[in-house]
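In: Kindly generate the corresponding structure for this input.
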Amino acid sequence: MNAKPYGWKLLASEIAVVLVAALFLAPFYFVVANSFKSFAELLADTSGLPKSLDWHNYARAWDVLKFPRALRNSIVITAFSDICMVVVSSLAAYRLLRYPSRTNRILFSLFIASMVVPFQTIMIPLVKVGNWLHFLNSLPGIIFCYTGLGASFTIFLYHGFMKSIPQEIEESALIDGCTPYGIFWRIVFPLLKSMTVTVVVLQSLWMWNDFLLPLLVLQKPQLQTIQLATNSLFGQYMQQWDLALAALVMGIAPILAFFLALQRHIIQGITAGAVKG
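Out: Sure, this is the predicted structure:
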């Protein structure tokens, strides 16, 4: 294949891409750079580099926010919600796809329709129902809420991905005497690896960074997530930006590392799910 000549159009495109990337990365620069500054230095020069890499803000934020406790809560909520969503949604998608009926088609349509309903329209009824079921101020309660709220999108992804799996494999296993649950867990679910990773990454990004649902459900200080703990630094008469920026960096680091480690599976899973076998 003949390579295209490097012209001014390609150069202009590359410059535009670099500028757009710099625009999106600018907030990360401001957060990281200002997290090393004292409060006075931060107010004096917001855009400049810190005079020295002083970790005092990180140490204070670690103690003031009780960061290990908040980190543990965020990890527990995200991890167990992911597990529940993967198990429930993969089984539901398999049933809806492999056992076609009018009822299943209606159920799948309802799952898809629920994806366009804004959370703000259901948050008050959700809190009332959660209060009746004693789900407020408990980690299992918010895990149950996240599982239900994320089920529609997860079922949609699994449903599309399973269309690319040949049904003849399952029929062969059925002839050999495998049970329906055995077919799913031993044959189908291992083939869902790339989509499962995609689901875990996308839903983890949402739950880790979510602020509104934990604010509504978790009122006790010992149950606060990283976002709720960071919000405590902002009051009516006091805003501790130096500690808040350090807390933001510490809160972003784990989920950013998780995303970078698994990002290649996201495109692979979504593109595979777009192909019908």
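
In: use CA for all of it now, contacts and neighbours both
Out: Will do.

In: Helices of the stretch 51-200 of the chain, residue ranges please.
Out: 56-64, 67-98, 102-114, 123-132, 139-162, 167-175, 180-183, 189-191, 193-209 (DSSP state H, counting those that start in this stretch).

In: nearest to Val275, of those helices?
Out: Val275 lies closest, by Cα to Cα, to one member of those: helix 139-162, at 7.6 Å.

In: to compare against the first, here's another:
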Amino acid sequence: MEQDSRYRVQTLILEVVLVLVGLLFLVPFYFLLSNSLKTFGEILSDAAALPGSLQWANYKAGWEAINFPSAFKNSLIITVVSNLLLVLLSSMAAYQMVRRPSLFNRILFGVFVAAMVIPFQSIMLPLTDITSRFGLSDSLWGLIICYIGFGAPLSVFLFQGSMKAIPLEIEQAARVDGAGTYGVFFRIVYPMMRPMYVTVIILNTLWIWNDYLLPSLILTSENLQTIPIATYMLFGQYTKQWDLALPALVLGILPVIIFFLAMQKYIVSGIAAGAVKG
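Out: Model (predicted):
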């Protein structure tokens, strides 16, 4: 009885600590939401206070200031196309590496793993030079190709671990029934790896949607700006339009938060599947 009571007390303390930690992570959202509904003067005078009156007009002004429909369209195209190509190419590459364990494939997988630890800052200048030489600068497709290159190492790594958990006997039975390589992949492997597909899409979406540095290097035209770049334009050397930037930030992160909350149940199952070694 005493042990059960001690267990309940420890569980209660742990739950209280976790709730407090969770509330701590929500503090930045409080500052973002509350200040997005204030006047510029209220933001400067006391950023921690609640708004005196809700300035919903800030959202309309922020919407127009960053040309939100155009920025949203560009971000959506880049994120969706990059994700589709990343999951397709990375999963097929990982399948080849797992099912054809040659020396070349082992070396290639090692290169993918090594690429994950290369600092992006060390290749910024060569990247801008190469994209300019190949006519990929100031182009959505050029940015998408860059995202595929930078996102492939982690995606291949996750898919490779998940592939090892699929029994080879299932694929062999499908081949006996007449299925080819593509038939086995899309009819057998893909359905069994769906949690990992969703996991890779979620992780890449959070990265690509919120990325500022890579689009700022590749895109220069105003009509090609993504949401992070368009929002950054509200911050100049001498002026910082907080009353417009904060509502724009809320509008920018809202779609990806909704997407994450709708899909986050697949993260744990997908990463757990990728951690299984054959």
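
In: In TSV: the helices of the stretch 51-200 of structure 1, plus distance to Tyr237 of structure 1 and mean neighbour count.
Out: TSV is the format used below for the helices of the stretch 51-200 of structure 1 (distance: least, Cα to Cα, whole Å; neighbours: other Cα atoms under 10 Å):
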stretch	distance to Tyr237 of structure 1	mean neighbour count
helix 56-64	18	17
helix 67-98	23	19
helix 102-114	40	14
helix 123-132	29	14
helix 139-162	31	21
helix 167-175	63	13
helix 180-183	58	14
helix 189-191	53	15
helix 193-209	25	20
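
In: Go ahead and confirm Tyr58 of structure 1 touches Leu248.
Out: No. Contact criterion Cα atoms under 8 Å: Tyr58 of structure 1 and Leu248 do not qualify, at 9.9 Å.

In: if we can go back for a sec, let's have the helices of the stretch 51-200 of structure 1 in CSV, adding distance to Pro50 of structure 1.
Out: Formatted as CSV, the helices of the stretch 51-200 of structure 1 follow (distance: least, Cα to Cα, whole Å):
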stretch, distance to Pro50 of structure 1
helix 56-64, 13
helix 67-98, 24
helix 102-114, 47
helix 123-132, 42
helix 139-162, 39
helix 167-175, 60
helix 180-183, 58
helix 189-191, 49
helix 193-209, 27
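
In: quick one: which of the ones you listed is nearest Ser232 of structure 1?
Out: Closest among the helices of the stretch 51-200 of structure 1, using Cα to Cα: helix 56-64, at 9.8 Å.

In: Which other helices and strands does that closest one contact?
Out: helix 241-273 (3 or more Cα pairs under 8 Å, 6 or more residues apart in numbering; DSSP states H and E).

In: list the contacts for the counterpart of Phe119 of structure 1 in structure 2?
Out: Using TM-score structural alignment as the criterion, Phe119 of structure 1 maps onto Phe120 of structure 2. By Cα atoms under 8 Å, 6 or more residues apart in numbering, Phe120 of structure 2 lies in contact with nothing.

In: can you count the residues close to the closest residue to Trp63 of structure 2 other than its chain neighbours?
Out: Among residues not flanking Trp63 of structure 2 along the chain, Ala248 sits closest, at 6.4 Å (Cα to Cα, 6 or more residues apart in numbering). Using other Cα atoms under 10 Å, Ala248 of structure 2 has 30 other residues around it.

In: In contact with the aligned partner of Ala248 of structure 2 in structure 1, which residues?
Out: Using TM-score structural alignment, the partner of Ala248 of structure 2 in structure 1 is Ala247. By Cα under 8 Å, 6+ apart, Ala247 of structure 1 lies in contact with 58, 61-62, 230.

In: one more time with 7 Å
Out: 58, 61, 230 (Cα atoms under 7 Å, 6 or more residues apart in numbering).

In: ok, now how distant is the spatially most central residue of structure 1 from Leu133 of structure 1?
Out: The residue lying closest to the centre of structure 1 (Cα atoms, centre = their mean) is Leu205, at 2.1 Å. As for Leu205 of structure 1, its distance to Leu133 of structure 1 is 27 Å (criterion: Cα to Cα, to the nearest Å).

In: cool, and Ala40 of structure 1?
Out: Distance from Ala40 of structure 1 to Leu133 of structure 1, by Cα to Cα: 48 Å.

In: go on, Leu107 of structure 1?
Out: Taking Cα to Cα, one finds Leu107 of structure 1 at 25 Å from Leu133 of structure 1.

In: Repeat that for Ser101 of structure 1.
Out: Distance, Ser101 of structure 1 to Leu133 of structure 1, by Cα to Cα: 33 Å.

In: How about Met85 of structure 1?
Out: In terms of Cα to Cα, Met85 of structure 1 sits 20 Å off from Leu133 of structure 1.

In: Ok, Trp206 of structure 1 next?
Out: Distance from Trp206 of structure 1 to Leu133 of structure 1, by Cα to Cα: 24 Å.

In: try Phe234 of structure 1
Out: 32 Å.

In: neighbour count winner among those two?
Out: With neighbours defined as other Cα under 10 Å, Phe234 of structure 1 and Leu133 compare such that Phe234 has more, 13 against 10.
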